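> Give me coordinates for this.
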Amino acid sequence: MNRNNKLDQLDDRTLLLNLWLTQGIVLLIALLGSWFLYTKTEFRQLLLTMHPSYLGYAVLLIVLVVASNIIIEKTVPPSWVDDGGMNERIFRSLSIPTTILLCVAVGISEEWLFRGVIHELIGNVWTSILFTAIHFRYLQKPILIGMVFLTSYLLGILFTWTNSLITVMFVHATINFILALFLKYNSRSIHSQEDM
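Predicted structure coming up:
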């Protein structure tokens, strides 16, 4: 039985629990990686550095990614962007506060690991390839894979320009939240490549 079939057999609650568990593991790996890579001062600076101009870059990237996702969702055949309904199953019954919490948790854990640790070790291209590869349910969908890679690559560019982990965490969480709301309140599902 392949992994997608196993996921299909999970009830929604178990699927959500698996997502929380996965994010906890990602956060633990990020924490351990940071412990080896940075001094406390370096990490504090990386995490907390924020400049007003970063907000402009962040908003631009959020608008670009969200708009492109919605345009693709509305213009291509549904089978081209169908992730098996996983995102819809995750978000359809969540309250808004829980959706916010989940999107923030994913944004923090994934960006801390991928931008804060892996990007520092292997660079943006390889980090984006690795980030794309972990979204295994998209591997048969070229459009989704392309969107995941491009979003990750753009987050890497933003991180390189700003050297601000909090900025990319904010962007990732906001993209996920907006797309989750779009999914929750629209009949056709949209599939956020960030990730879930």
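> Going by C-alpha atoms from here, please, whenever you check contacts or count neighbours.
OK.
> Now for the closest residue to Asn4 other than its chain neighbours: which residues touch it?
Nearest residue to Asn4, sequence neighbours excluded (Cα to Cα, 6 or more residues apart in numbering): Arg137, at 6.7 Å. By Cα atoms under 8 Å, 6 or more residues apart in numbering, Arg137 lies in contact with 4, 83-84.
> Could I have the buried ones of these as ChimeraX selection syntax?
With 16 or more other Cα atoms under 10 Å as the burial test, the buried ones among the contacts of Arg137 are selected in ChimeraX as follows:
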select :83,84
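> mind putting the contacts of Arg137 in a markdown table, distance to Leu144 and secondary structure included?
Formatted as a markdown table, the contacts of Arg137 follow (distance: Cα to Cα, whole Å; DSSP: H, G, I helix; E, B strand; the rest coil):
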| residue | distance to Leu144 | secondary structure |
| --- | --- | --- |
| Asn4 | 16 | helix |
| Asp83 | 8 | coil |
| Gly84 | 12 | coil |
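> to compare against the first, here's another:
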Amino acid sequence: MKKLNFKDIRIRKVDPSELDDTMLLVNLYATQAITLIVGICIVFFQSQKWSDLIRFPEKLSAWGCAAVFAAAVLAFDWLIARWVPEDVTDDGGVNQKLFGRRPLWHIAVISLVVAICEELLFRGAIQHAFGPYWTSILFAAIHIRYLRHWLMTGMVFAISYGLGKLYVLTGSLWAPIAAHFLIDFVMGCIIRYRRDEVDGER
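Model (predicted):
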């Protein structure tokens, strides 16, 4: 029987352009499924009440806070895109590959799945144990593609911390879910339709 030689194993950085679209989506949805399962398991062992966790906000102001927060993040992102060089905000082309040719309905689905799965794990489960600050450090750390750039890492941390405070302020997990969805959906649409404009100019 041939022995496995661990010295022969090589880890290399994968260029997003090398990724097949199907594999990209499989990786995305598999990652989110794992995120959801881990979140559910942590909540279960914390003995939180699911009825409290998934209860919709009692006041409309919670949805308003989510919309205002999302708008503030999008406005700040627009300023960064306008004044900061592209290499500082480069994520390796992952977002372009993910949203660049995606139909509108699929951008919405991806944004909703990511918002629900990540907010359940980070705000619903991890923040319950460690608070918004340490949760946000972990949230920023898992967004590996941004770690090369301090500005983007800081922005991811700030967004996560804001989502954590939004959860505390409203008392509803649906507020950060709504904000997270709006941010990802609008940014995904910008990437998608900006590409159409660039292609049309050629």
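> how many neighbours does the alignment partner in structure 1 of Asp90 of structure 2 have?
Matched to structure 1 by TM-score structural alignment, Asp90 of structure 2 sits across from Asp82. Counted by other Cα atoms under 10 Å, the residues lying close to Asp82 of structure 1 total 20.
> secondary structure class for Asp82 of structure 1?
coil (DSSP: H, G, I helix; E, B strand; the rest coil).
> Tyr133 of structure 2 corresponds to which position in structure 1?
Taking TM-score structural alignment for the superposition, Tyr133 of structure 2 sits opposite Val125 in structure 1.
> what about that match, how many neighbours?
For Val125 of structure 1, the neighbour count with other Cα under 10 Å is 16.
> before we move on, what about Leu16 of structure 1?
Residues near Leu16 of structure 1, counting by other Cα under 10 Å: 19.
> Against Leu55 of structure 1, how distant is it?
For Leu16 of structure 1, the distance to Leu55 of structure 1 equals 31 Å [Cα to Cα, to the nearest Å].
> try Leu27 of structure 1
On the measure of Cα to Cα, Leu27 of structure 1 and Leu55 of structure 1 end up 24 Å apart.
> what about these two, which has more around it?
Using other Cα under 10 Å as the criterion, Leu27 of structure 1 and Leu55 rank with Leu27 on top: 20 against 14.
> Tell me which residue of structure 2 matches up with that one.
Using TM-score structural alignment, the equivalent of Leu27 of structure 1 in structure 2 is Leu36.
> for structure 2, longest helix please?
In structure 2, ranked by residue count with DSSP state H as the criterion, the top helix is helix 174-201.
> which strands and helices sit next to that one?
The contact analysis (3 or more Cα pairs under 8 Å, 6 or more residues apart in numbering; DSSP states H and E) places helix 174-201 of structure 2 against helix 61-83, helix 94-99, helix 104-119, helix 150-170.
> Go through that helix and flag the buried ones.
Within helix 174-201 of structure 2, judged by 16+ other Cα under 10 Å, the buried ones are 174-189, 191-193, 195.
> Check the gap between the spatially closest residue to the match of Tyr133 of structure 2 that is not a sequence neighbour and Asn124 of structure 1 for me.
Spatial nearest neighbour of Val125 of structure 1, excluding adjacent residues (Cα to Cα, 6+ apart): Tyr153 at 6.7 Å. Tyr153 of structure 1 sits 6 Å away from Asn124 of structure 1, going by Cα to Cα.
> Kindly report the same for Ser93 of structure 1.
Distance of Ser93 of structure 1 to Asn124 of structure 1, computed by Cα to Cα: 35 Å.
> Which one of those two is surrounded by more residues?
Relative neighbour count places Asn124 above the other of Ser93 of structure 1 and Asn124, with 22 against 13, counting by other Cα under 10 Å.
> about what we covered before: can you redo the helices and strands packed on helix 174-201 of structure 2 as TSV with distance to Ser51 of structure 2?
Below are those laid out as TSV (distance: least, Cα to Cα, whole Å):
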stretch	distance to Ser51 of structure 2
helix 61-83	18
helix 94-99	34
helix 104-119	16
helix 150-170	16
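> mind checking which of these is nearest Gln46 of structure 2?
Using Cα to Cα as the measure, helix 104-119 is the one of those that comes nearest Gln46 of structure 2, at 16.1 Å.
> distance from the closest one to structure 1 after superposition?
Helix 104-119 of structure 2, aligned to structure 1 and superposed, deviates on average by 0.5 Å (mean Cα distance after the TM-score superposition for structure 1).
> List the buried residues for that helix?
Neighbour count says helix 104-119 of structure 2 has 107-108, 110-119 buried, by 16+ other Cα under 10 Å.
> how about CSV for those, with distance to Lys59 of structure 2 added?
Output for the buried residues of helix 104-119 of structure 2, formatted as CSV (distance: Cα to Cα, whole Å):
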residue, distance to Lys59 of structure 2
Ile107, 28
Ala108, 25
Ile110, 27
Ser111, 24
Leu112, 22
Val113, 24
Val114, 25
Ala115, 21
Ile116, 20
Cys117, 23
Glu118, 23
Glu119, 20
